[in-house]
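S.K.: A structural model of the following input is requested.
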Amino acid sequence: MKKNKKNLKALLASVLAAAMMLTACGGNTTEESKTPSSTPDSSVAASQDPVDSKYPSYLNLDGYKPIVKEGEKVTLRISIVKHPAVTNSYEDSWFAHFVEEKLNIDLEIEEIENAQQSEKKSLVLGSNDLPDIMLTYGFTPNEIVKYGIEEELLLPLSDYMSEELTPNMIAHFERSPEAKAGFTASDGKIYGLPQITASNDGYGTTIPELYRVFIDTRWMEAAGYDEVPDQLDEFVEMLRAFKDVKDEMGVDEVYPILSPYHYERVMFKAAFGWMGSSSGDDTAPVWDVQENKVVVPATQEKYQEYVKLMKMLYDEDLIYEDYFNQDVTQINALIAEGKAPVIGVDAPYSAFPDRFSDFVAVPPLKSEYNPEGLVTASKDYAVNSYFNVSADTEHPELCMRFLDYLCSGEGLTYFSFSAPAGSEDTLDMIDGWTLDEKQNLVYGDEAKDFSSGYGFRLHKLNMGWQYLTNDYIMQEYACEMVGEKFKGAVLDYENNGDHNYRYALMTACEGRLISSLPPAYMERESAIRYGDLKTAINTFVNSEFSKFVVGQRDISELPKFQEELKKYNTAAYIAICEEAYADYEGPEKIN
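M.R.: Predicted structure coming up:
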């Protein structure tokens, strides 16, 4: 295994993803044992000279049950970060037994407690004894650059992808060109498998990114509103109106808008035309729909108007009184007590499992800065990587074949849900799932001791808790397994809280969604400079922003603040951002 190489000469790159700086340098594994055993598929694999070599004799390329031929014995060490709620061992899971009995792969499972993920992950990767496969590690793009490109600890999966060895994996990437592009590192290689959420109703690009604000319709009715305003100024007027109906709503105090994590700031910043801006970062590059270019919000003149808006909301008690020091537990308690007409939460059913249907989503707000009320759509894949292989493995082809099985229709379904009832693949350990009248996968009495089917899956069936795709995609495969014609994915928004919030967001944002800002690459010198500048700029902006909002600094000093900001070399910072996106032609309209 090669690691910690210092004299690399390849181009160094950095990915800006979710405003995070990534640095990268190239390096290739050249040992004969690590050479791909067939020419990679040109649409996915990195370009390289083909090398003729045979696959291991034990490997079955004609199917997956088994993957390791009968009579052969091969062991894979798999390290898994556990779900925080899971206390049992993954060695006892149905899927682990299935892998050993049906795929004929012996397993040595090593578990990392969720609370120790960061520390233990660093220890594992800093050792000279890496497992073969790492599941649910959640490598960020930054870590892929560090552990994949620079230290060569992660296997470039793209070097081994071929129609013969990994046909399902290739098809998995073809499901989402966006995911393929996002998972291709700066050296042109792919180091992990993406979780792909196809854009069927309520998933992927049918709903907004980071935008999670909902209104209790009971409060709307009490205040005399039949529909949610989609103009910024009218929305603020509605917040004011909520303060006048607290007695009618039976509460002693009202907080017109509450969010444990300030999701409302995403909503308000979108109204100013800044697409994809997170709640607490006003200095990351975003797309401005008014200017039609990449900008840094805090450096724009209209940022002064945004700060004035937030101060007005604070002064009129429309946002929480201790806004910058709010306690998450206390905010959630106030929401649960029904004292917040507008809530910024991941989904209403998390706070109101019995009346989530009372809530509707706030549409993207229109203003002079965003007259169409546009908002950024979610990506159709998760940025972090949860399925990775060690570059030190002695069995790279076996690891790839195993991951390829997980990308198959059966593998996707089994890894997430287990086998259907009546199948010999249940191993007589479980009853398996059946399909109800809506073609949902359901479990029988064996799941009755758990709060939900998901809880049963986590504790008894799964070998991990991050899946390669969403339930709807697997639902189609499940129908095929039991011989039913798939009726199509349908959101049961009236009865299912998860479906409800997705439907609410989808309908509120219909016709308003645009594609998100893609990752950008920059040379190492620029990347380091970017990181240093951003840290200083962001620290200053956050400090002064809070002072303006709570009145510790007079609002009349906003122009002076932006002059002070220039001392942090914002001109150089903006130039780096603009250069990184020089070839970007702007977002596409999604719907």
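
S.K.: C-alpha only now, for contacts and for neighbours.
M.R.: OK.

S.K.: all helices for the stretch 451-591 of the chain, in order.
M.R.: 453-456, 471-481, 497-508, 524-550, 558-565, 570-580 (DSSP state H, counting those that start in this stretch).

S.K.: could those helices go into JSON lines alongside distance to Asp282?
M.R.: Shown next, in JSON lines, are the helices of the stretch 451-591 of the chain (distance: least, Cα to Cα, whole Å):
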{"stretch": "helix 453-456", "distance to Asp282": "37"}
{"stretch": "helix 471-481", "distance to Asp282": "35"}
{"stretch": "helix 497-508", "distance to Asp282": "24"}
{"stretch": "helix 524-550", "distance to Asp282": "7"}
{"stretch": "helix 558-565", "distance to Asp282": "13"}
{"stretch": "helix 570-580", "distance to Asp282": "13"}
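
S.K.: which of those helices sits closest to Ala171?
M.R.: Using Cα to Cα as the measure, helix 471-481 is the one of the helices of the stretch 451-591 of the chain that comes nearest Ala171, at 13.6 Å.

S.K.: what packs against the closest one?
M.R.: helix 409-417 (3 or more Cα pairs under 8 Å, 6 or more residues apart in numbering; DSSP states H and E).

S.K.: another one to check against the first:
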Amino acid sequence: MNTPVTGTPEGRRRRFRRTWPITSVLAASALLLVSCGGDAEGEGDAAAEIDMEASGAGAMEDFAAGDTFVATEPVEFSLLYRDHPNYPIQDDWEFLNKLEEEHGVTLETSNAPLSDWAERRALVIGAGDAPDFIPITYPGDETQFIAGGALLPVSDYLDLMPNLTQKIEDWELEEDFASLYQEDGKFYVLPGLLEDPQHQYSFAVRGDIWDELGLEDPESFEEFADQLRQVQEAYPDMVPYSDRWSENGPLEATLNVVAPNFGTSAGWGYGDGMHYDAEADEFVYAGAMEEYRDLLAYFAGLVEEGLMDSESLTQDDDQAIQKFASGGSAVIGANDQELLTYRTSIEEVGDEDMEVRMIRVPGGPAGDMVDASRLESGMALSADVAEEEDFVALLQFLDWLYYSDEGMEFSKWGVEGETYTKDEDGSRTLAANIDMNGLNPEGEEQLNVDYGYHNGVFMLAHGSSTELVQSMLRDEVIEFRDSMDSKERLTPDPARPLDELERERASINQTQLTDQVRTATAQFILGQRDIEEWDAFVAELESSGMAEFVDLHNEAYQRAQETLDGDVVED
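M.R.: Alright, predicted model coming up:
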């Protein structure tokens, strides 16, 4: 099986969304973008003509949302599989066997290790050797491959994916999907969906120390700094805060969750560096914003005062965890899964008095904000699948597995009566011999390791629906996420699709600018470069083509918005 916020008034946008069915809305968005720059031949239609005699092998007739997909004849689909070291792929996984036995689908995997995932994906797509579908593809990952024609314009085939289109409409994701469209009026990635934003990252603190000092969750980052000072005073031999997740860039997880509260973008959320300024109704370069400067100045101040470990930007994750578990620090970046890792590490050290909990992300100068994207890692499809005789069956299968309630539950929990049971109120309980996320610590087997379920390759966005996402969460995690729901949500950025030539021009500047910002971010935080040199740094970005880069994106944004405002719905 294995081989080695737009300029459009909100009322107008909502009326547009309510009045048209989802396929019409997405079709209109596509056609509008085409009229902005491009395709005079009519490409960009939301539905492509399908010859069922040529492409319908194995497909179900009248496949509808809620139907269980069962191929009418055995089919085999290939995928590029991200092999995670925590649950390496096994040929005899029950997940794979159930797909073959009960749904008529055999999956042929080409495996790429997690450590080499992005490079391997780029290599096979760029060489034209992509398998049928490529999971673990985030929106934005696909743009570099569009010009070469290697990827399927999936927006042309949404009418064959009824579960996906129903979720878009029911969960009001039209505005989120609008950001996926490219300049040719199509989009090339099927994202993972979230019914509601699911906040996972924040800071883990030593709860016993916080309780000892009478500290509550800080409401602001200034209060957070004050709390670190109190920890420093009470425990002078401890560095209050030592962080992690700096392998590919400085403090990527932490800066990602903190940045919205400072009014900018950073860390994992930096993307191509473009940040939408809703008040000015234009895009600006995040790395040159005064708000970005203030963000760096805050962390630089923590380092300068000795409140934050300067090794946070150079140590690997294991070193940061060891410091925290051994009592060398009292705060570390965290998500709800890593919280369990920290507790396990503390147990290994043997200090039973240590307690760990997550705090709500504080507010900042820009307010109490959170990035509330509801599009997650998804998948891209090879352009070649459109020529396959089982093309329609492939789309039906992917629609069922990744977007139907039944398929999402199957991927996350397995099979009712075998890997779990369900009570009358809908609550699920793992079988006595199976554990996952510490829900059943006495279980000798793991749902992902031993069965292949609860696998990020086949389970986008942890299950997508709020009920399913929360079905395996501990009470403390639900409480944390509920606390984050009171933060003000950022709206999705408006679309700014570049054409092929613009993408080529942008790529020339983007890599250089991103590298400069990443380097300077570390230098400013560590005090290797004085924050007073900020203007000189911005001048360096200007000399690397920042203004041209920003203008390019704003021109694309204006093209799309002018057409949308003028042609879709008039008040």
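
S.K.: out of the helices of the stretch 451-591 of structure 1, which one sits most buried?
M.R.: Ranked by mean neighbour count under mean count of other Cα atoms under 10 Å, the helices of the stretch 451-591 of structure 1 are led by helix 497-508, which reaches a mean of 21.

S.K.: distance of the spatially most central residue of structure 1 from Ala198 of structure 1?
M.R.: With distances taken as Cα atoms, centre = their mean, the residue of structure 1 nearest its centroid is Ala382 (3.6 Å). If you measure Ala382 of structure 1 against Ala198 of structure 1 using Cα to Cα, to the nearest Å, the figure is 11 Å.

S.K.: sec struct for Lys379 of structure 1, please.
M.R.: coil (DSSP: H, G, I helix; E, B strand; the rest coil).

S.K.: give me the neighbour count for the alignment partner in structure 2 of it.
M.R.: Aligned counterpart of Lys379 of structure 1 in structure 2: Ser373 (TM-score structural alignment). Neighbour count for Ser373 of structure 2, taken as other Cα atoms under 10 Å: 18.

S.K.: again with Thr429 of structure 2
M.R.: 18.

S.K.: what residues does it make contact with?
M.R.: 420-422 (Cα atoms under 8 Å, 6 or more residues apart in numbering).

S.K.: what about those, which are in strands?
M.R.: Judged by DSSP state E, strands contain the following of these: 420-422.

S.K.: buried subset of these as a PyMOL selection?
M.R.: Of these, the buried ones go into a single PyMOL selection, burial set by 16 or more other Cα atoms under 10 Å:
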select buried, resi 420
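
S.K.: list just the nearest of the ones in strands among the contacts of Thr429 of structure 2 to Leu79 of structure 2.
M.R.: Nearest to Leu79 of structure 2 among those, with distances taken as Cα to Cα, is Tyr420, at 27.5 Å.

S.K.: residue in structure 1 matching that closest one?
M.R.: Using TM-score structural alignment, the equivalent of Tyr420 of structure 2 in structure 1 is Trp433.

S.K.: hang on, its match packs against Ala447?
M.R.: No: using Cα atoms under 8 Å, Trp433 of structure 1 is not in contact with Ala447, being 10.3 Å away.

S.K.: the aligned partner of Ala171 of structure 1 in structure 2 sits in which helix or strand?
M.R.: Mapped onto structure 2 by TM-score structural alignment, Ala171 of structure 1 lines up with Gln166. Using DSSP states H and E, Gln166 of structure 2 falls within helix 162-170.

S.K.: continuing past that helix, what's the next helix or strand?
M.R.: According to DSSP H and E, the helix or strand after helix 162-170 of structure 2 is helix 174-178.

S.K.: on average, how far is that following helix from the matching bit in structure 1?
M.R.: Mean deviation of helix 174-178 of structure 2 from its aligned counterpart in structure 1 after superposition (mean Cα distance after the TM-score superposition for structure 1): 3.4 Å.

S.K.: please enumerate residues in contact with that helix?
M.R.: Applying Cα under 8 Å, 6+ apart, the external contacts of helix 174-178 of structure 2 come out as 17, 22, 25-26, 29, 168, 373-375, 492, 494-495.

S.K.: ok, then the element right after it?
M.R.: That would be, after helix 174-178 of structure 2 and using DSSP H and E, strand 190-193.

S.K.: what range in structure 1 matches that following strand?
M.R.: Against structure 1, strand 190-193 of structure 2 falls on residues 193-196 (TM-score structural alignment).

S.K.: how much distance is there from the matching stretch to the middle of the chain?
M.R.: 10 Å (Cα atoms, centre = their mean, to the nearest Å).

S.K.: buried residues, that stretch. List them.
M.R.: 193-196.
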